[in-house]
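Participant: Let me see the structure of the following:
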Amino acid sequence: MVQLFKSGLFKPLYANKIQIIILFRMMSKQYSLLIVLNIFALSFPASVQKIENFTAHYDPIPPADEEEILLQEKNYWMQDGLQHLKEMLRQEKEERQHVAKNVIIFIGDGMGTTTTTAARIYKGQRNFGKMGEEHSLSFERFPNVALVKTYNVDRQVPDSAGTATALFTGVKSRFKAIGVDVKSSVTEFKEEVYSQSKLDSFMVWAQEAGKDTGIVTTTRITHATPAATYARINNRDWECDTEVPESYRNNIKDIARQLIEDEPGKNFKVILGGGQQQMGYVDYVKEGKCSRGDKLNLTETWINKHENSSAVFAVNNGDLEKVTDDTDFLLGLFDPNHMPFELTRNKNASGSPGLTDMTRKALQILKKNPNGFVLMVEGGLIDQAHHKNYARLAMGETAELDSAISFALNETGEDTLILVTADHSHAFTMNGYAKRGNDILGFGNETMEKDMPYLTLAYGNGPGFDYHYTPNDTMTQAYPWRDVSIDENRLQDPWYQHLGTFTKEDETHGGEDVAIYAKGPNSHLIKGVIEQNYVAHLVSYSACIGPQAILNEYCPGTGTSDGLRVQYSYLLIFSIIFYYVF
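Facilitator: Below you'll find the predicted structure:
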């Protein structure tokens, strides 16, 4: 029986199975031709929910004093290095286990290396009372790390649709394209081309292998990154029917419908995030947001499909906490749009859960399958905060993602492959010569210096330019910027915008490589500088799902199963005995 913790509406689903190894291999052969294309698509604005009249105060953190610094002498660092080495040697034994029963991939949307460095310091200073720089995020202790090239086939600096498609399907694609290869146009739909360019994600492969699957995100569940786990669509903006060009609406379903009506989305055991409006649960018409012109309530569709199952639909913290171990299907939609930021969300029963809360419930359900599971968890609001130059909010989101990863580490064992990466970076920099332990969100130089003080964290572009730029009517000021005394007071506001060096409504992504961190079976195959699409191939190989399972001799049915190796061992022993006895 489906439980409605908040009354809602819902509807049915269909099947649509396409993938086969041969098709995937054909795509792989064509891949070398894809990267030479250079076709440009239109950029898109980011959307951020700002809670009106929200106030909060965060005390600035002073730099470390000399006595604290002197504690970190020779013995401190020798012991630190020894403990790290021991941990790496221990983890090496785990990672060479041959098959991953479970896979969890964490995506920090927009979490470039500057973001992880700054978040490491931020979390160390605020959560652990450290100077900050010596702290490590949970995934920074993973034994295997590589750099990932994030470009789309037609853009030097990518968007989340093309990057997520690469991560989850193993095929790089266009800027704004989801689950289709380069043959499909972002602006024009042709059914014959579409049918040839559709891709399967590793969620399809996992389901075919009998594993359970799920997605968790702090964005809309129809947003680019989560959508790439289940949707095949030319344009990421087609989240609901009114965003699909009218002439195409009878030929292709919007992203929300694909999630609820088609495979693999309709088979997901867990779907948690925002996006009530795209799903038709609320009619929340707002500029820049899509609403359902077809008046479908896809939550009702989901409820009806699972009416004979133990299924739960949740819309707030209280609903989520009521989910029990016997729940088999969970749909949680916690906001009409993206979910609130971690530092500003209502944490009461009527409010929204955090990423760790959602990850906990997802694992509670998915761990029940003896065949294992594949779970995608996205800290999507890191990206949303960066687009508006909200550095403090971006740090809070990254710290919460780290907490979710830490929880997953404690809840899973050596048979789980855990990957942590970003889809792309941001135009975000850490600069200056701040003292050790200085507040990472503070000034990068002495505020009493005669030259203009600047922030340690700044952006290459974005709305933070206008936030700081205050020329007078005559433009005679040498530095038409806000006074330090004013900035010191504003700096503690979560909505404080760090400086962007030229003005844009939304700060842009960055095009540099991002890191990927890996722990668990076959994680030693993450090394060097890799193409982003390689990640899906690793998942296929390690978990014995999809096209690359055939390469793993330890996968069932590949000709060298455990049982076969045992038989070979018996045959060898018998041969030795026969040789010496007879």
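
Participant: CA atoms for contacts and neighbours, from now on please.
Facilitator: Will do.

Participant: got the contact list for residue 562?
Facilitator: Residue 562 is in contact with residue 554, counting by Cα atoms under 8 Å, 6 or more residues apart in numbering.

Participant: again, but for residue 276
Facilitator: Residue 276 touches 220, 282, 333, 334, 335, 336, 337, counting by Cα under 8 Å, 6+ apart.

Participant: Apart from its neighbours in sequence, what residue is nearest it?
Facilitator: Nearest residue to residue 276 in three dimensions, chain neighbours excluded: residue 336, at 4.3 Å (Cα to Cα, 6 or more residues apart in numbering).

Participant: wait, doesn't that neighbour sit right on residue 284?
Facilitator: Yes. Using Cα atoms under 8 Å, residue 336 is in contact with residue 284, at 6.9 Å.

Participant: higher neighbour count, those two?
Facilitator: Remark: of residue 336 and residue 284, residue 336 carries more neighbours, 21 against 16, as counted by other Cα atoms under 10 Å.

Participant: In a markdown table: the contacts of residue 276, plus distance to residue 430.
Facilitator: Shown next, in a markdown table, are those (distance: Cα to Cα, whole Å):
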| residue | distance to residue 430 |
| --- | --- |
| 220 | 30 |
| 282 | 41 |
| 333 | 35 |
| 334 | 34 |
| 335 | 33 |
| 336 | 34 |
| 337 | 31 |
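
Participant: Another for comparison:
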Amino acid sequence: MQSLLLLLLLLLAFTGAALEDREHWMNVGRVHLKNILSKQQNKNLAKNIIIFVGDGMGVATVTAARIFKGQQQGMVGAEKGSLVWETFPDVGLVKTYNVDKQVPDSAGTGTAIFTGVKTNLGVVGVDARVAKGKCDATQVRKAELESIFKWAQASGRLTGFVTTTRVTHATPSSTYGHTPHREWECNAKVPPEAADCVKDLARQLVEDEPGRNLRVYNMLEQNVLKFLNYFQVIFGGGLSPMGVVNYTGPDEEVCKRTDGRNLAQEWLLNKERAGLRAKFVQNSGELASVTSENDAVMGLFATNHMDYDAEREKGSEGSPSLLNMTVTALRLLKKGPNGFVLMVEGGLIDQAHHLNYARLALMETVGMEATVEAVLAMTSRKDTLVIVTADHSHTMTINGYPARGNDILGMAHNNPKRQPFETLTYANGPAYHQHLNNGTGENLWLDAGQMSNRGDPRYMHFAPIWIKSETHGGEDIAVYATGPFSHLFNGVHEQNYIAHAASCAGHFGPNAHLCKSSSSSHQVKPLIGLVTLSFMINAFLVKFR
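Facilitator: Have a look, this model is predicted:
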């Protein structure tokens, strides 16, 4: 039925129907109502779960990206199409505040999404007993949280994540890390007084669960028999905090290891010693050489965050797109007989907003949509739950009274009697000085409509308050879902609910039993407990020595 609605709208667009009169809107409403009435709940087991996080992708960003995409295709842009997740059958709203803040950060929100527990701003993988930057080893251990990736691994699923930020950044580290400070990504950032309290996040990814593995030992000989659980896929930026290269570029906020360790090389050797077919790749050409025969792949494609898709080098020596990384990840994870859980982060939406780069933020959002479309084509709604959400919003707003069809990146009006201003503006950010005519010695705003660089992807949209990095927004964000148990996401939810719903739909973790009774599909058999498995292996070895 959704396709019928889209067809109706497209026919109107291309047949030159100029008047959207009463009959038009009655038909649109009727088709949409029939679509809602025809919905049936999918209660199959969610064998596979894919969570897309558009970092900073608030509702205003989704709306603007929808219009931007349509206008790039020559349409009016406001209603003649939808972003693919807007066609999902189930949609809800998510409350994003942190325990201690009305407006959140990505560490606290990422922790909520992936552990099922809300926490303080700036901390990763620990509950609200830990304050940002306060490291008491005993307290941190008590406050450590398990992520859905550990729950999934215990059920026999393959796991991994893809991001366009550093792999140690706030959102990806929320899938595996535990730290009182999100910026402790490398050893150099961990203060001396906290060195004995926690490892840096890069070490946690390589050395600890669920990033590394659970190991089964031969108790008699104390040697490793098999690596059971680990991230099969780790894709993103962050060569510097992982110690792969020495950072020599311009002054940039990026962790540089001072302990001489190359954690990517250690990761590779660790996997090879376990008999796994592991691979470490650093560019698009090397990523293309990855096959489904590989048991584990780490790809680090930038010293810091990856480049914006519009600016990245697209040859074999350059960095891959979010779509390229995600498709490769899916090929690796789909071979798991018990399914998989994958996180995909469009992390540069957030980075663009922080610098008031509205055009780049919309381009990154549309790029993430192409990735979602590819994932939908490679998976089945019968057994794969696809969730698209954000961690928080930003201060960008769509304002004024622009005419329908007006360039979403343009001016809000063309009335010569009024001060011109942009449709997309920010409440704060570094753009303040770009729009202030400081050269005259007077506090005068420049006419944005006359600025020659408005078409530049790095053009900064207006912000009336100066701050080095634009802040997040505190309003609710949306969650879109399709596949098994997608109906669980209808309504208004606390952000930590996402992990609980995923646990239920996938029959793993603390809520595994709640959806089993209504499921119409087979269940994944969890892995046998490590102790029991160890004794079974030992018994087998003793018998056949």
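
Participant: Once they're superposed, what TM-score comes out?
Facilitator: Put the two chains on top of each other and the TM-score (TM-score structural alignment, normalised by the length of the second structure) is 0.86; 489 aligned residues with a Cα RMSD of 2.3 Å.

Participant: which residue lines up with the residue nearest to residue 276 of the first structure in the second structure?
Facilitator: Residue pairing (TM-score structural alignment): residue 336 of the first structure is matched to residue 303 of the second structure.

Participant: And residue 391 of the first structure, by the same measure?
Facilitator: So, by TM-score structural alignment, residue 391 of the first structure is matched to residue 358.

Participant: Residue 191 of the first structure too?
Facilitator: With TM-score structural alignment defining the correspondence, residue 191 of the first structure maps onto residue 137 in the second structure.

Participant: just the strands in the stretch 301-450 of the first structure please.
Facilitator: Using DSSP state E, counting those that start in this stretch, the strands of the stretch 301-450 of the first structure run over residues 311-314, 329-333, 373-379, 416-421, 425-426, 428-430.

Participant: Which of the ones you listed sits closest to residue 230 of the first structure?
Facilitator: strand 373-379 (11.2 Å; Cα to Cα).

Participant: what about the closest one, distance to the chain center?
Facilitator: For strand 373-379 of the first structure, the separation from the chain centroid amounts to 8 Å (computed by Cα atoms, centre = their mean, to the nearest Å).

Participant: what's in contact with that strand?
Facilitator: So strand 373-379 of the first structure is in contact with 101-109, 203, 206, 211-219, 225-226, 355, 359, 366-367, 397-398, 401, going by Cα under 8 Å, 6+ apart.

Participant: sorry, back to before: which neighbours do residue 336 and residue 284 of the first structure have in common?
Facilitator: Common neighbours of residue 336 of the first structure and residue 284 (Cα under 8 Å, 6+ apart) are residue 277.

Participant: Contact partners for the match of residue 336 of the first structure?
Facilitator: Contacts of residue 303 of the second structure (Cα under 8 Å, 6+ apart): 237, 238, 239, 240, 245, 247.

Participant: how about the fourth one, what does it touch?
Facilitator: Spelled out, it's residue 240 of the second structure. Counting by Cα under 8 Å, 6+ apart, the residues that residue 240 of the second structure touches are 246, 247, 254, 255, 256, 257, 303, 304.

Participant: what's the answer for the second one, then?
Facilitator: For residue 238 of the second structure, the contacting residues are 165, 166, 167, 168, 300, 301, 302, 303, 304, 305, taking Cα under 8 Å, 6+ apart as the criterion.

Participant: between these, which has the most around it?
Facilitator: Busiest of the contacts of residue 238 of the second structure [other Cα under 10 Å] is residue 168, holding 32 neighbours.

Participant: Output the residue interval of the first structure matched by the longest strand seen in the second structure.
Facilitator: Of all the elements of type strand in the second structure, the one with the most residues (DSSP state E) is strand 158-166. Counting by TM-score structural alignment, strand 158-166 of the second structure pairs with residues 212-220 of the first structure.

Participant: Tell me roughly how far the matching stretch lies from the second structure on average.
Facilitator: Compared with the second structure after fitting, stretch 212-220 of the first structure deviates on average by 0.4 Å (mean Cα distance after the TM-score superposition for the first structure).
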